[in-house]
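Trainee: Have a look; sequence and predicted model below, questions after that.
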Amino acid sequence: MTEKPVKEAEAVEEVVDVDALLGKLSKKNDEYVFKLRRILTDHQWSEERQKAVLQELLPEIITAQHQGKPATQLYGPVTEKANSLIHRPKKRKKVPFWLNGLDLTFLFSSMFGLVYGVMGYFNRNKPQTASGNGLMSLLLMAAVAGFAFAYYNEWSTKKKTDRRKTWQVMVMMVMVILVGSWAAGAVGMIKSPITSPMQWPVYLVVAVVTYGIHYLLKRRYHLRGLMAQ
């Protein structure tokens, strides 16, 4: 009966009262924070932006203050701390899983299109002038690979305590790729313009178009790369 209130309390985000904590600062720490805010103001930081930083720093300063450690010992010189705040990298916005998967789908589509196009070019003088998989099979394989890598990237960025075990992820990815390959092969057995092998220039067009879409998505939404970079 006592577990539920505890869990609910943990789920509620703690609100930091900046003004209250400022009143608890020692003279040295108060001077440190004053100088820090003055530097941030000189760099055109708004009051709201400064308050957000203080909500992060003040609890740490108060905790260290109770232990006899001033802010200078905790963070170093005020100019050094201010510089680290001003130039620290911005946090990436959380991107939906489906958008990462879609972006990587277009990337893999461009890779497959390029490979099939080059292969078709070198085999263009052979009797079978069309080689490679059809458009539907190509897109299906690209989607399987794209969403598999998107899941892996999302998994790899989580804390170790919050993610599945490595062997489970590897087994799952292998199974997904095998099923996707089987499905792509089954689709290729259907005779239609979008499932039959295409001429090599068409593959190169697919490669260019899908890479262009991948480039625009990555630039527009600041998406991570193939290996979460």
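Mentor: Sure, I can see it.
Trainee: drop to CA atoms for contacts and neighbour counts, all remaining ones
Mentor: Will do.
Trainee: ok, which stretches of the chain are helices?
Mentor: 3-11, 18-22, 27-42, 47-66, 71-75, 78-86, 97-122, 135-156, 166-188, 200-221 (DSSP state H).
Trainee: Relative to residue 194, which of these is closest?
Mentor: Closest to residue 194 of those is helix 135-156 (C-alpha to C-alpha; 5.2 Å).
Trainee: Sort out which residues of that closest one are buried, please.
Mentor: Residues of helix 135-156 classed as buried: 135-153, 155 (neighbour count, 16 or more other C-alpha atoms under 10 Å).
Trainee: and that helix, what does it pack onto?
Mentor: helix 97-122, helix 166-188 (3 or more C-alpha pairs under 8 Å, 6 or more residues apart in numbering; DSSP states H and E).
Trainee: Quick one: the ones you listed as a markdown table, columns for distance to residue 159 too.
Mentor: Output for the helices and strands packed on helix 135-156, formatted as a markdown table (distance: least, C-alpha to C-alpha, whole Å):
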| stretch | distance to residue 159 |
| --- | --- |
| helix 97-122 | 17 |
| helix 166-188 | 13 |
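Trainee: Out of those helices, which is closest to residue 198?
Mentor: Of the helices and strands packed on helix 135-156, the one closest to residue 198 (C-alpha to C-alpha) turns out to be helix 97-122, at 8.9 Å.
Trainee: for that closest one, which positions count as buried?
Mentor: So for helix 97-122, counting by 16+ other C-alpha under 10 Å, buried means 99-121.
Trainee: chain center to that helix, what's the gap?
Mentor: Relative to the centre of its chain, helix 97-122 is centred 20 Å away, using C-alpha atoms, centre = their mean, to the nearest Å.
Trainee: Stretch 217-229 too?
Mentor: 7 Å.
Trainee: Contacts made by it with the rest, please.
Mentor: Stretch 217-229 has contacts (C-alpha atoms under 8 Å, 6 or more residues apart in numbering) with 95, 100, 103, 104, 149, 150, 153, 154.
Trainee: this is the comparison structure:
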Amino acid sequence: MENYIEQLTAKNSEYVHIITRELVKIGKTDEEIKTILSEILPEIIDAQNRRILAKDLLGTPSEFTARYAPKIAKTDSSGKAIITYDNETPVLMWLDSSLLMLGVLCLMNGIMANMNKNSRTYGIITLLVMSFVAGVIIYLMYRLIYKKQAMGLKVPWPQSIAIMVVAFLVWITLFGATVMLPTTINVVPPRLVVIILGAAALGIRHFLKRRYHIKPALGSLSQPVGK
């Protein structure tokens, strides 16, 4: 097995190191880990020779180790099963964040417009672009910064700041561009419709989260990261 490890590229070596640590976390013994590695290392080397990364072959470290995790349902003190939201499918995590942003923006915009008759509601394109682009940004921040930190990987702070600044500038630029669209294109819906749209977005998000157990990217940004 040592011969295979010596042949690994830097990226594949890092991948093996991460999955080894994750296997330890889920309770695998040294012998079990050696058995797992002895099975996958030849496959990784073979794929490496074909310029295929271990991540592309076996999935992300969390996806790979999930195959070996004990299938035990978590329960609370009353014995009721606890739902775990651990589905990290990119499209679902993006959609979850986007629907949350759409719901919050629509409700805030609609309610404020009702409270102040001089206030205006945003056009439908503006609301959708602001929300779904924000969803992309939130997911990228989770994937490129916070997930790596949680896995124990160091992300240089200049890189973190640069990602956040670029993401914010993109969001502001697109927001400004959509606001300038004529109302014939960027239709401004009635205040009540905006509120209903916001409530519907949050309702759909709740349904999808419960149905697919989606991990919230936005919630993950505020959680403590691993050392």
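Mentor: Right, received. Where do you want to start? In this text the structure is predicted, and so the values were computed from the model without any measurement.
Trainee: Can you report how many residues lie near residue 192 of the second structure?
Mentor: Residue 192 of the second structure has 15 neighbouring residues, counting by other C-alpha atoms under 10 Å.
Trainee: how about the residue nearest to it when sequence neighbours are not counted, what does it touch?
Mentor: Nearest residue to residue 192 of the second structure in three dimensions, chain neighbours excluded: residue 110, at 6.7 Å (C-alpha to C-alpha, 6 or more residues apart in numbering). Applying C-alpha under 8 Å, 6+ apart to residue 110 of the second structure gives the contacts 121, 191, 192, 194, 195.
Trainee: Around whichever residue in the first structure pairs up with the second one, count how many other residues there are.
Mentor: Using TM-score structural alignment as the criterion, the counterpart of residue 191 of the second structure in the first structure is residue 200. Counted with other C-alpha under 10 Å, residues neighbouring residue 200 of the first structure total 24.
Trainee: thought residue 200 of the first structure was touching residue 131?
Mentor: Yes - counting by C-alpha atoms under 8 Å, residue 200 of the first structure does reach residue 131; the two are 7.4 Å apart.
Trainee: which residues do those two both contact?
Mentor: Common neighbours of residue 200 of the first structure and residue 131 (C-alpha under 8 Å, 6+ apart) are 116, 119, 120.
Trainee: If we only consider those residues, which is nearest to residue 10 of the first structure?
Mentor: Of these, the one sitting nearest to residue 10 of the first structure (C-alpha to C-alpha) turns out to be residue 116, at 53.7 Å.
Trainee: what residue of the second structure matches up with that closest one?
Mentor: By TM-score structural alignment, residue 116 of the first structure lines up with residue 109.
Trainee: Against residue 99 of the second structure, how distant is that match?
Mentor: 15 Å (C-alpha to C-alpha, to the nearest Å).
Trainee: Kindly report the same for residue 215 of the second structure.
Mentor: From residue 215 of the second structure to residue 99 of the second structure the distance is 14 Å (C-alpha to C-alpha).
Trainee: Please apply the same query to residue 42 of the second structure.
Mentor: 43 Å.
Trainee: Next: residue 205 of the second structure.
Mentor: Applying C-alpha to C-alpha to residue 205 of the second structure and residue 99 of the second structure gives a distance of 6 Å.
Trainee: How many residues are close by the aligned partner of residue 28 of the second structure in the first structure?
Mentor: Using TM-score structural alignment, the partner of residue 28 of the second structure in the first structure is residue 56. Residue 56 of the first structure has 13 neighbouring residues, counting by other C-alpha under 10 Å.
Trainee: and if you look at residue 30 of the second structure?
Mentor: Neighbours of residue 30 of the second structure (other C-alpha under 10 Å): 12.
Trainee: Distance-wise, check it relative to residue 21 of the second structure.
Mentor: For residue 30 of the second structure relative to residue 21 of the second structure (C-alpha to C-alpha), the value is 11 Å.
Trainee: quick one on the thing from earlier: nearest to residue 171 of the second structure, of the contacts of residue 110 of the second structure?
Mentor: residue 121 (18.5 Å).
Trainee: That closest one maps to what in the first structure?
Mentor: So residue 121 of the second structure corresponds to residue 132, using TM-score structural alignment.
Trainee: How many residues are close by its match?
Mentor: Residue 132 of the first structure, neighbours per other C-alpha under 10 Å, totals 21.
Trainee: list the contacts for it?
Mentor: Per C-alpha under 8 Å, 6+ apart, neighbours of residue 132 of the first structure: 116, 120, 197, 198.
Trainee: was I right about the last one contacting residue 124?
Mentor: No - because the distance of 11.6 Å does not satisfy C-alpha under 8 Å, residue 198 of the first structure is recorded as not touching residue 124.
Trainee: Compare neighbour counts for the two and give me the winner.
Mentor: residue 198 (20 against 15).
Trainee: residues in contact with the nearest residue to the more buried one once chain neighbours are set aside?
Mentor: The shortest distance from residue 198 of the first structure to any non-neighbouring residue, by C-alpha to C-alpha, 6+ apart, is to residue 130 (5.1 Å). Listed by C-alpha under 8 Å, 6+ apart, the contact partners of residue 130 of the first structure are 120, 124, 197, 198, 199, 200.
Trainee: and which of the residues you listed is nearest residue 40 of the first structure?
Mentor: residue 200 (58.1 Å).
Trainee: contacting residues around the closest one?
Mentor: Neighbours of residue 200 of the first structure in contact, by C-alpha under 8 Å, 6+ apart: 116, 117, 118, 119, 120, 121, 124, 130, 131.
Trainee: just residue 189 of the first structure next, same as before
Mentor: residue 195.
Trainee: and what of residue 198 of the second structure?
Mentor: Applying C-alpha under 8 Å, 6+ apart, the residues contacting residue 198 of the second structure are 102, 103, 104, 105, 106, 107.
Trainee: and the gap between the fifth one and residue 200 of the second structure?
Mentor: Spelled out, it's residue 106 of the second structure. 10 Å.
Trainee: What of residue 156 of the second structure?
Mentor: For residue 156 of the second structure relative to residue 200 of the second structure (C-alpha to C-alpha), the value is 39 Å.
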